[in-house]
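Asker: Model the following, please.
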Amino acid sequence: MMSTTPIPFYILCGSLGAGKTTLLMRLLEHWKSQGKRAGVLMNEAGEVSIDGPRAGTIAEQVMNLAGGCVCCDTKEDLSWGIAQLVRDYESDVIVLECSGMADPAEVIDGVTDLYTARLAHLEKVIALLHPIPTDRDSMGGFVTKQAIRCADELILNKRDLYVPGHWETFKASITAQNPYARVWETSHARVEPSLLLEPIVRLSPAQTVNVEFGVPRPSATSKRASYHPIATTVRLPGPLNLVRFLSWMKTLPPELERAKGFFRFAKGPELQEFQYAPPGNATITPITLLDEPSHAIVLIGRGYDQEHCQAELLRCLENC
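Answerer: Below you'll find the predicted structure:
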């Protein structure tokens, strides 16, 4: 099995034209000044990358995921790109700039895959927004709403272009959707990178949690909003009992939005891949991989009982 320490991974997402590439350039300058090798994944909806060459003037390596949306059309390329930046280019940190069409929740799903998570650890989701009229039912409206919901850092950009009353209304609409993220108000994406990249201080962190979103600001209550996604990694120290696991699959809570992982059954030599994405049924499929992944299952959802889900899953171990 491959042994490596996951490197920090950041997601930049948000509205089309909100200033994501401008912020990316500021982050790259910061990492370069610290002597870090930054790898960049650029996702652009067109077949040709426009912003990638700009980032390439500073970054150690830029990989373009052009020609589709990273949350669907080029999702497999995302995992491949992360692996290449870590293994071939020895990046110290990776940042993904999503197209304005990409659903951040789907991107999070991709980078929390157990196979990919051995290489890169999702540190933060940074969303850039600017106050433009958006139809909530349109693709842009949906993506913006998802970016707000998933963000750890909300950067409200282009303040210099709007009158105070309009800006305050815009800000209130954003914080109402996610009162737990830090909020930055700026123009030209002028945010101090060292402050933006400061690690999130989590209250009483559970060891099984590898991704948490919407950590409260110091002045806010410590209670987590029910709509903020939590990804819980349950590591499996041994093979599973087939009968008990099939029973566990029937008890998945309705708050669970995604589950995935790898393991083996006690009476079968094949590596198994587990996938669950409602409203579809959970599936178990034999799989052959080049590298043996960690045996674990990742649970992603909102408001579910983490401890109960973990305990019930661990009861499926053959030697439990």
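Asker: From here on, just use CA atoms for contacts and neighbour counts.
Answerer: Will do.
Asker: can you pull out the strands in the chain?
Answerer: Applying DSSP state E to the chain gives strands spanning 7-14, 38-44, 61-66, 93-97, 120-129, 153-156, 182-185, 209-212, 230-235, 256-263, 272-276, 283-286, 296-301.
Asker: How far off centre is the second one?
Answerer: Spelled out, that is strand 38-44. 14 Å (CA atoms, centre = their mean, to the nearest Å).
Asker: just the fourth one next, same as before
Answerer: Distance of strand 93-97 from the chain centroid (CA atoms, centre = their mean) equals 11 Å.
Asker: could you say what helices and strands that strand packs with?
Answerer: The contact analysis (3 or more CA pairs under 8 Å, 6 or more residues apart in numbering; DSSP states H and E) places strand 93-97 against strand 7-14, helix 20-33, strand 38-44.
Asker: Tell me the buried residues in the last one?
Answerer: Taking 16 or more other CA atoms under 10 Å as the basis for neighbour counts, the residues of strand 38-44 that come out buried are Ala38, Gly39, Val40, Leu41, Met42, Asn43, Glu44.
Asker: now do the second one
Answerer: Taking 16+ other CA under 10 Å as the neighbour-count basis, helix 20-33 is seen to contain the buried residues Lys20, Thr21, Thr22, Leu23, Leu24, Met25, Arg26, Leu27, Leu28, Glu29, His30, Trp31.
Asker: same deal with stretch 153-161?
Answerer: Neighbour-count burial for stretch 153-161 [16+ other CA under 10 Å]: Glu153, Leu154, Ile155, Leu156, Asn157, Lys158, Arg159.
Asker: Could you verify my assumption that the fourth one touches His130?
Answerer: Right, the one you point to is Leu156. Yes. Contact criterion CA atoms under 8 Å: Leu156 and His130 qualify, at 5.8 Å.
Asker: For the buried residues of strand 38-44, work out which two are farthest apart.
Answerer: Within those, Ala38 and Glu44 form the most distant pair, 19.0 Å apart (CA to CA).
Asker: next up, for comparison:
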Amino acid sequence: MLSIARDRFVGPGQISPEGRYVMKVDLINGFLGAGKTTFLINLLETKNPSEKVAVLVNEFGTVGIDGDLLTGHDANVVELPNGCICCTLKADLRNQIREIAEKFKPDRLYIEPTGAATIKNLLGILESLSLEKYIENIRVILVLDAGTFMENMEKNRGFVETQLESAQIILVNKCDKVSPEQLGLIREIIRKTNCSGQVLLTSFGQVLHRDLSEPAVLPETALNNVLSGNIGATGKHLHDLPLKEYEQFSVQSSNLFDVDRLRKFFGRLSDNWYGSVDRAKGIFRVADSQWVRFDLVSREVSESFLEKEYTFSKLIVIGTDLSKKLLNTEFMNCQKG
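Answerer: Okay, here's the model as predicted:
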């Protein structure tokens, strides 16, 4: 199956015998709102200064927010917006990986797919794109939201188990949202599906790069099972299907925004005024040099003021049955003036 770096005596950041620059690849996978971007920012801030890093971030919306948040952390950041890299952006993914390897020559490439991506499809694409000349090995890191884990298991157990089985590192994030007893049950369920992966418990994505097991290359037997849909550790046939068919609304503006109006708007998003919203996020300029970030995850809204400035205010809403015209009107109404 994935014959990356087989029989090649060259490490990351070195030129391969074929004259290509090879790199390690970390796939940071996880459901919508699990905390992938926050976790990735922590990795970038705690990485070895001598390690050259690039990031390929995929947004489901037509505008990118995660790329803006990741920029400025001593890494080359490339955005791949307007779709899912495991569905509609296959050719773009290959071209971007090749360009990153040849242009930036990183030791490590982090790929953060949209939360709507399926790891089975993504690994299958990487297998089919003949990228072994650029990639030394692949490691799959799964970020889970402890607060929504049991709900996701109930809604689509096979999907969650497939994501678990494919990971070498499983980060259980937002542990502050559950009791110690619930956390113990989550660990027990994880171990029934994946008995060998490294399990890390944290909140706010706070994991240091040095805490991650290295190297942790996906075993070929596990990869074969994931790609072929074989029987998993639970004894059930694993189906790698998304939890639902998502749609998105995204927009950007150069105008100033009113914080109180934004709070009311995100409260209405949480109450499903504009359709069934699974995830919403935005960065907004509220004064000449002041920016605020809003996040809606699991019906909870959070806000934080940002230390750096951006070019545009942006909003992404992901869900089903979205009233896009009404969303656009409400977005405009949040602007000052």
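Asker: quick one: what's aligned to Val57 of the second structure in the first structure?
Answerer: Counting by TM-score structural alignment, Val57 of the second structure lines up with Met42 in the first structure.
Asker: need the contact list for that match.
Answerer: Shown in contact with Met42 of the first structure (CA atoms under 8 Å, 6 or more residues apart in numbering): Ser49, Asp51, Gly52, Val62, Met63, Asn64, Leu65, Ala66, Leu96, Glu97, Cys98.
Asker: Give me the buried entries from these.
Answerer: Here, 16+ other CA under 10 Å leaves Ser49, Gly52, Val62, Met63, Asn64, Leu65, Ala66, Leu96, Glu97, Cys98 buried among these.
Asker: which one in the second structure is aligned with the fifth one?
Answerer: Residue correspondence, TM-score structural alignment: Asn64 of the first structure in this structure matches Glu79 in the second structure.
Asker: again with the last one
Answerer: Matched across to the second structure, Cys98 of the first structure falls on Pro113, judged by TM-score structural alignment.
Asker: again, but for the second one
Answerer: Alignment note: Gly52 of the first structure maps to Gly67 in the second structure; criterion TM-score structural alignment.
Asker: just to revisit the earlier point, out of the buried residues of strand 38-44 of the first structure, which is nearest to Thr74 of the first structure?
Answerer: Distances from Thr74 of the first structure to these, taken by CA to CA, are shortest for Asn43, at 8.5 Å.
Asker: sorry, back to before: and the strands of the first structure as a markdown table, adding distance to Lys145 of the first structure?
Answerer: Below are the strands of the first structure laid out as a markdown table (distance: least, CA to CA, whole Å):
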| stretch | distance to Lys145 of the first structure |
| --- | --- |
| strand 7-14 | 9 |
| strand 38-44 | 19 |
| strand 61-66 | 23 |
| strand 93-97 | 17 |
| strand 120-129 | 10 |
| strand 153-156 | 12 |
| strand 182-185 | 15 |
| strand 209-212 | 18 |
| strand 230-235 | 18 |
| strand 256-263 | 17 |
| strand 272-276 | 24 |
| strand 283-286 | 30 |
| strand 296-301 | 17 |
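Asker: so which of these comes closest to Thr74 of the first structure?
Answerer: Among the strands of the first structure, strand 61-66 comes nearest to Thr74 of the first structure, with 6.6 Å by CA to CA.
Asker: And Asp92 of the second structure, what's its match in the first structure?
Answerer: Using TM-score structural alignment, Asp92 of the second structure pairs with Asp77 in the first structure.
Asker: nearest spatial neighbour of its match, skipping sequence neighbours?
Answerer: The shortest distance from Asp77 of the first structure to any residue other than its chain neighbours is 6.9 Å, reached at Leu65 (CA to CA, 6 or more residues apart in numbering).
Asker: That neighbour and His30 of the first structure, how far apart?
Answerer: Going from Leu65 of the first structure to His30 of the first structure by CA to CA, to the nearest Å gives 23 Å.
Asker: Roughly how far does the residue lying closest to Lys260 of the first structure once chain neighbours are set aside sit from Val86 of the first structure?
Answerer: Distances taken as CA to CA, 6+ apart place Gln275 nearest to Lys260 of the first structure, at 4.5 Å, with adjacent residues excluded. As judged by CA to CA, Gln275 of the first structure and Val86 of the first structure stand 26 Å apart.
Asker: Let me see the contact set for the counterpart of Leu28 of the first structure in the second structure.
Answerer: Using TM-score structural alignment, the partner of Leu28 of the first structure in the second structure is Leu44. Leu44 of the second structure makes contacts with His73, Asp74, Ala75, His209, as judged by CA under 8 Å, 6+ apart.
Asker: Tell me the buried residues within those.
Answerer: His73, Ala75, His209.
Asker: and of these, the nearest to Lys120 of the second structure?
Answerer: The closest of those, once distances to Lys120 of the second structure are taken by CA to CA, is His209, at 25.1 Å.
Asker: List the contacts of that closest one.
Answerer: Counted by CA under 8 Å, 6+ apart, His209 of the second structure has contacts Asn42, Leu43, Leu44, Thr46, Lys47.
Asker: Looking at the first structure now, which of the residues you listed still hold up?
Answerer: Here the contacts of His209 of the second structure are checked against the first structure with both residues aligned by TM-score structural alignment, their matches' CA atoms under 8 Å, and the contacts held in both are Asn42, Leu43, Thr46.
Asker: Any chance of those in TSV with distance to Asn29 of the second structure as columns?
Answerer: Output for those, formatted as TSV (distance: CA to CA, whole Å):
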residue	distance to Asn29 of the second structure
Asn42	15
Leu43	14
Thr46	20
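Asker: Which of the residues you listed sits closest to Thr162 of the second structure?
Answerer: The nearest one, if we look at these relative to Thr162 of the second structure and count by CA to CA, is Leu43, at 24.8 Å.
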